[in-house]
Each structure stands twice: as C-alpha cells, then as structure tokens.
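1. missing the sequence, but the structure's below:
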C-alpha cells in the first residue's frame, strides 16, 4: 500500500472509532501504535526499534517515563508522548518531552492524542525542544502537502538532515496557514482594521469597525470561492472535451450567482470552505455529462445539497459535513432514496464518480 493510502486508511479508522475511544491507553492501542507501525514502519514489538515506557532520569526527577522512544542504531531518534484522543494538546502536556529532549540524542519529539500529531525539534536553541511544533499533522483532516514531510520520519525514509533543514520553513508556513484560516473564519478586530484602512479613507470609528467586520468576512468567503472556481476552470480546461447533451427547453443557471447568493444570506446557515471544495469536486465529476453552470448548490442547516439546474427535484449529491468527527457523502438511487457513505477526506468523493455521473444521466 502506498504511504498516502496508509495514512488515509488510518484516518478513516480514526473517524469511525474516535467516539468509542476515551482513555489514554485505548488511544495508544487503537491510534498511536498503528501510526508507529503501519505509517512510520517501526516494529512496535521489537524493543530495539520501539521502547515503550522509556525512562531517562533527569536531575531530581526519577522514574518518569515517556510513552515511546523510537530507536535507530541503538540511539534514541524520536520521543513520543501520548494523551487521550479527546484531550486538547498544549504545552502543559509536553513537560516530560521538554525534560527528556535535552538528555537524549533525540532531535525529534512528538506530542499526540492519536488524531493530531505535533512534531518538535530544537531550532531555537541546541538540545532544547522548541515551544512550537514545526509540523502539525491531523489524521482527521489530512493535508496532502504535508504527507512527504511525514514520510521523511518513516523507517525506510528517515532523513534527519532533510527534516531539520525544512523544519523552520514548515514551522512558520504551517503557523501562518493556521492563522490565515482562523482570520478568514472569524476575522479579529486587528485584521479587520488592517484590511479596512487600506480601502477606507475615513475615520475608523466603532460604527465603521462593525460594518467592516461583516464586509471583511463576506469578502474572505467570496475570495476563497473565486480561488476554488479558478482552479476548477484550469482543471476543466486541461482535460479532454466531452460531448454534452442539453435539452433546448432547459435554462442555463449561473452557478456563480447561486453561490454568491447563498453565501450572502443572513440566516443561521453557514456555508463552509470545505463544503464549497466538496461541491467543486462533485461539479468537476458531473461535468463529464453536463455543462458546469448547470450544477448548482443550496445549503441547508443539516446538509449541503448539490443539484442539477438549481432544481431540488434533481438532487445529484448531498454533503453532510456538520459533524466534526465524521463526514458523509449522500448519493441517490433511481427512486431518489439517499444513502450516506462515510468519507475520511474530500478526495474520497472521487471514488464515487460513477454514481455521481449516473445520477446526472438519469435527469438528462
């Protein structure tokens, strides 16, 4: 199995089992050990490779243990501290890692709850673990761009020099991406002022701040939608043109206008970037049968509907992304009965391309 496929398979397992895992020991057995063995490729039952409950007395601290130490050529290379899957990871969780990092040969330390893995090194000061991770990898929401970096930590590809040389860039690029995403979801006052003062020449009063808080949030959503649409246009333009049939009685629908209208609605419904990305994937698949502008969407409180011709009697698919733990792709049979399929990542939508195109063909 390819490295990326192994990661996705573990991500799917985590999504399916996360609700049933409550303790730290259960997290180790269900999530952490499979990551060490099936992803990183180390034998968890070979004490020459993986040492559980690793002990290295530090100063007056005696008998403290780190959960796992990964060994290479009889030297510690990676230290791993585990927390329960429902625990949030914080610097307070990493106190033992700090102490152990400086008294072993390890250059890599990992703090994990089995779902999110935070990897640390010593960029700021030699032999002293940094306070911020250089790599954060979430198995419930896999970032494809980080897969090669995780692979460098595996037994067959372990390359400490390469890891350390790219760690600083990864550390700050990752932190910046997370901060930008947070600002796009919920712009802070500082971000609103920073953007607004570049387009508004008046005095930045409280009323102006409140007005631009809404406008900046709306502009951010529309910007992201435009970026996704541009990527789709490039992808479609690079592909082979497929003959498309369209009954003359049907009216073309401007999906861009529909998307903008949905994003601008002042309701309790929140259209997320992930839903829009999923929509664009379904749309790209459906374009093998119909023109892109005929594939539209409508958001609802409980699901995100993808329709043909903006007609709710012609459902193509539904995205059930409201749960933080498990996402579902809803597909319809000939009688328009919906079946929900669990997916671990947006890329898995492509596995259902035949069903999506079949749904479109039934309407045309």
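-> Good, I have the coordinates. As the structure is a computational prediction, the values presented were derived from the model and not from experiment.
2. C-alpha from now on. contacts and neighbour counts both.
-> Noted.
3. tell me the contacts of residue 52?
-> 66, 67, 68, 69 (C-alpha atoms under 8 Å, 6 or more residues apart in numbering).
4. Go ahead and list the helix or strand containing it.
-> strand 50-55 (DSSP states H and E).
5. If you count neighbours, what's buried in that strand?
-> Neighbour counts using 16 or more other C-alpha atoms under 10 Å place 50, 51, 52, 54, 55 of strand 50-55 among the buried residues.
6. Repeat that for stretch 143-162.
-> Buried, per 16+ other C-alpha under 10 Å, within stretch 143-162: 149, 150, 151, 152, 153, 154, 155, 158.
7. same thing with stretch 187-196?
-> Neighbour-count burial for stretch 187-196 [16+ other C-alpha under 10 Å]: 187, 192, 193, 196.
8. Ok, stretch 132-146 next?
-> 132, 133, 134, 135, 136, 137, 138, 139, 140, 141, 142.
9. Count the neighbours of residue 225 for me.
-> By other C-alpha atoms under 10 Å, 19 other residues sit near residue 225.
10. Next secondary structure after whichever helix in the chain runs longest?
-> Longest helix of the chain, by residue count under DSSP state H: helix 206-238. Using DSSP H and E, the helix or strand that follows helix 206-238 in sequence is helix 255-264.
11. so how far is that next one off the chain centroid?
-> 24 Å (C-alpha atoms, centre = their mean, to the nearest Å).
12. who wins for neighbours among the contacts of residue 52?
-> residue 69 (24 neighbours).
13. and that residue, which of the three is it?
-> Applying DSSP: H, G, I helix; E, B strand; the rest coil to residue 69 yields a three-state assignment of strand.
14. any idea how far it lies from residue 85?
-> 20 Å (C-alpha to C-alpha, to the nearest Å).
15. Same question for residue 363.
-> For residue 363, the distance to residue 85 - C-alpha to C-alpha - is 44 Å.
16. Pasting the second one now:
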C-alpha cells in the first residue's frame, strides 16, 4: 500500500531529524506539511490547503488556525500545529474555539509526531473534548493506517468518517479502561468478579482477597492467550517446514530416465493421430511413469513400469483399473496402439 510506505518514510525522517528541529515553524514544514501531502492534498494550492486560516470568534477578530483543508470551497479539516517538543494536552481548548467558528466537522491537533483527530459526536458543531482517533506516527499499526486512509483526498467521505468515529472513540476509551483495570483494578471491578464465583457475602475481607486473585487471573489468561497464539503460529510454521522437507525428499527420489522419456515419445507418436501433442503429458513417480490426457490424474492414458527387473505397460479400459502387460523393451509399446487409441475414445466420448 502506497500510503503505508509514505507514512513509514515520514516516520523515519522524523526520527532522524527531530533533534535538529527547534521551532514550531520548522515542525510544520518538516513534519506536518509532508503528512498533509501524504493525505493527497496539494500544500502549494491555496484553494486546497490554506495556511493561517482566519477563524474569527465573536468579537475576537483575526484568530487564525495554522491550516485549513478545503474541498468544494468548504473547510473539511482544520489543523492546529505545535512544536514537536510540546505536550498537546494544554492546547485543545484553543482548537475548540476554532472548530466552532469554522463550521468544519473535523479538527486535527498535532505536534508532527502525535496526531489527535476530533469531531462533534457529543453536540453538533461543538468539538468533543476527547479525540476519536489518536496516534504516534513513529509507532503506527496497520489498524490505525487503515483509519488514516479514510482522510485521504480520494477516499474522503464526511458521513462515513463520522459514523465510524463513534466506534473508534468508545473502543479507544474501553481499551484504556481495560488497561487501567488490569494494572490497578477498582473496587467495583473486583466486586463484579467476586460475586460471580464467591458463594457467600462479598465483604471487605473478600474484596481484599479477590483483588490479588482477579489480577493474577487476568494476567494469566492474557499470557495463556498470547502463548496459545504464538504456539499455534510456531506449529503452523513447523508443519509447513516439515511439508516442504518431505516434498523435497520425495522429489529428490524421483529420477526420470531417458528410457522413460523415449517411451513417452512413442506414446505421443501413436496418439497424435487423435490428439494434439500439447494434450499429452507425463508425470513421473517413484513407482511408475504416468502418461495423462490434459495433465489430469483422472485421465490416465497408460503407465510405464521400468523400475524393476520386468518391464510393463499399464493400460486402462472404460470404468476399469490398470491392466499390466509384460514387455521386453519399450519398442513393444507400438503393439498396443489399438488399446491406447481406444482409451482416448473413452475420455473423448465422456
């Protein structure tokens, strides 16, 4: 995926250059503008990406947001940038004001490394306090990249993004809550599980006892799940390697001799009266040399057995198995011309 490679290249660039970037302006030019370009917007087109976009708020005139991305002459994303060294927590209130004034549906707060996307799920035209999408560009996961691609110019659909934003927002919050509970479970969390397994009254002593038990049980469960998946992956890889080894060993035991190839040429010379040469194929095995119609195992024309002290040609009749005939040399294959041509007729009549 092209956007995935572009994001990876930008992440590598950020890691390499960030210690040389000292100002907010440098952060914008080195980190943020390339990100906007990756989303497919032309940063050199003033009708598409407007720097220092005016977002007047009531009596306050001249308020400007760092960038506004336009589509069909309407702002679709406003972007507030900070120096890459700054903590973003202290700056969302400023973006909150711009959001209301600009009438956009999406706002982005970034320091070029951390990105926080906001919308108005809780109240129309009022930016939510918490972002629905948040990521560090240097540690992107595939699931996050998938969400970023929805903001690409070629994919951008306001309704689809907003509809998905609710799921993203609450999933993020739930994951955070689960992580917190696993590290330091609350009284209510412990009580919930204690009531399910403890037969008596859940007293303070029981809660104290179950605090350690619940923590251990969750950690062990997660560890076992991870180990199960790792073992499954390792077993699958081991099985594949063993299959590859077996296949290589089996192939290495099969040696197609010149005599077998000569027998194939004889059969081709007989059957080409009724068949194009390209429809006649052979497959060599450890026990016999098979000649097939259309390279199909279910359509054997004959089998040549030359790997023992006696030599045979195996012929096939309609709805019957192989019938072997002793031959002194492969030249005697010509004597079975009629049977071979009749076998072709069986398959062709089907």
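-> Sure, I can see it. These numbers were taken from a predicted model, which means no experiment stands behind them.
17. Reformat the buried residues of strand 50-55 of the first structure as TSV; add distance to residue 74 of the first structure.
-> Shown next, in TSV, are the buried residues of strand 50-55 of the first structure (distance: C-alpha to C-alpha, whole Å):
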residue	distance to residue 74 of the first structure
50	10
51	11
52	15
54	13
55	15
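18. of those, closest to residue 170 of the first structure?
-> residue 50 (26.4 Å; C-alpha to C-alpha).
19. in the stretch 201-350 of the second structure, which spans are strands?
-> 280-284, 289-293, 300-305, 311-316, 322-327 (DSSP state E, counting those that start in this stretch).
20. what does the stretch 1-150 of the second structure give?
-> 49-54, 64-71, 74-81, 106-110, 114-118, 133-136.
21. in the first structure, what residues pair with the fourth one?
-> Yep, that's strand 106-110 of the second structure we're talking about. Counting by TM-score structural alignment, strand 106-110 of the second structure pairs with residues 108-112 of the first structure.
22. what's the mean distance for the matching stretch versus the second structure?
-> Mean deviation of stretch 108-112 of the first structure relative to the second structure after superposition (mean C-alpha distance after the TM-score superposition for the first structure): 1.1 Å.
23. residues in contact with that stretch?
-> 32, 77-83, 89, 93-94, 97, 101, 117-121, 129.
24. residues making contact with stretch 145-154 of the second structure?
-> Residues contacting stretch 145-154 of the second structure (C-alpha under 8 Å, 6+ apart): 3, 4, 38, 39, 40, 41, 155, 156, 157, 161.
25. in the second structure, what residues pair with the longest strand anywhere in the first structure?
-> Longest strand in the first structure by number of residues (criterion: DSSP state E): strand 311-320. Under TM-score structural alignment, strand 311-320 of the first structure corresponds to no residues of the second structure.
26. packing partners for that strand?
-> helix 273-286, strand 304-308, strand 327-332, helix 353-363 (3 or more C-alpha pairs under 8 Å, 6 or more residues apart in numbering; DSSP states H and E).
27. one more time with 6 Å, if that's ok
-> strand 304-308, strand 327-332 (3 or more C-alpha pairs under 6 Å, 6 or more residues apart in numbering; DSSP states H and E).
28. Where in the second structure does the helix or strand that the longest one is followed by align, residue-wise?
-> Read in the C-terminal direction, the helix or strand following strand 327-332 of the first structure is strand 338-343, with elements assigned using DSSP H and E. Residues of the second structure offer no counterpart to strand 338-343 of the first structure, counting by TM-score structural alignment.
29. residues contacting residue 315 of the second structure?
-> Residue 315 of the second structure is in contact with 302, 322, 323, counting by C-alpha atoms under 6 Å, 6 or more residues apart in numbering.
30. Out of the residues you listed, grab the one that's most surrounded.
-> Going by other C-alpha under 10 Å, residue 302 tops the contacts of residue 315 of the second structure with 24 neighbours.
31. show me the contacts for that residue.
-> 291, 314, 315.
32. Give me the mean distance between stretch 165-184 of the first structure and the second structure.
-> Relative to the second structure, stretch 165-184 of the first structure is 1.6 Å off (mean C-alpha distance after the TM-score superposition for the first structure).
33. Can you point out the buried residues in the longest helix of the first structure?
-> Of the residues in helix 206-238 of the first structure, those buried (16+ other C-alpha under 10 Å) are 209, 212-213, 216-218, 220-222, 225, 228-229, 232, 236.
34. And for stretch 65-80 of the first structure?
-> 65, 66, 67, 68, 69, 70, 71, 76, 77, 78, 79, 80.
35. Contacts for it, please.
-> 49-55, 81, 105-106, 108-111.
36. Now find how far off-centre that stretch is within its chain.
-> On C-alpha atoms, centre = their mean, the centre of stretch 65-80 of the first structure falls 28 Å from that of its chain.
37. tell me how far the ends of it are from each other?
-> First-to-last residue span, stretch 65-80 of the first structure, C-alpha to C-alpha: 11 Å.
38. counterpart of residue 226 of the first structure in the second structure?
-> Looks like residue 226 of the first structure aligns to residue 224 there (TM-score structural alignment).
39. Check the gap between its match and residue 231 of the second structure for me.
-> For residue 224 of the second structure relative to residue 231 of the second structure (C-alpha to C-alpha), the value is 10 Å.
40. Aligned to residue 265 of the second structure, what sits in the first structure?
-> In the first structure, residue 265 of the second structure lands on no residue (TM-score structural alignment).
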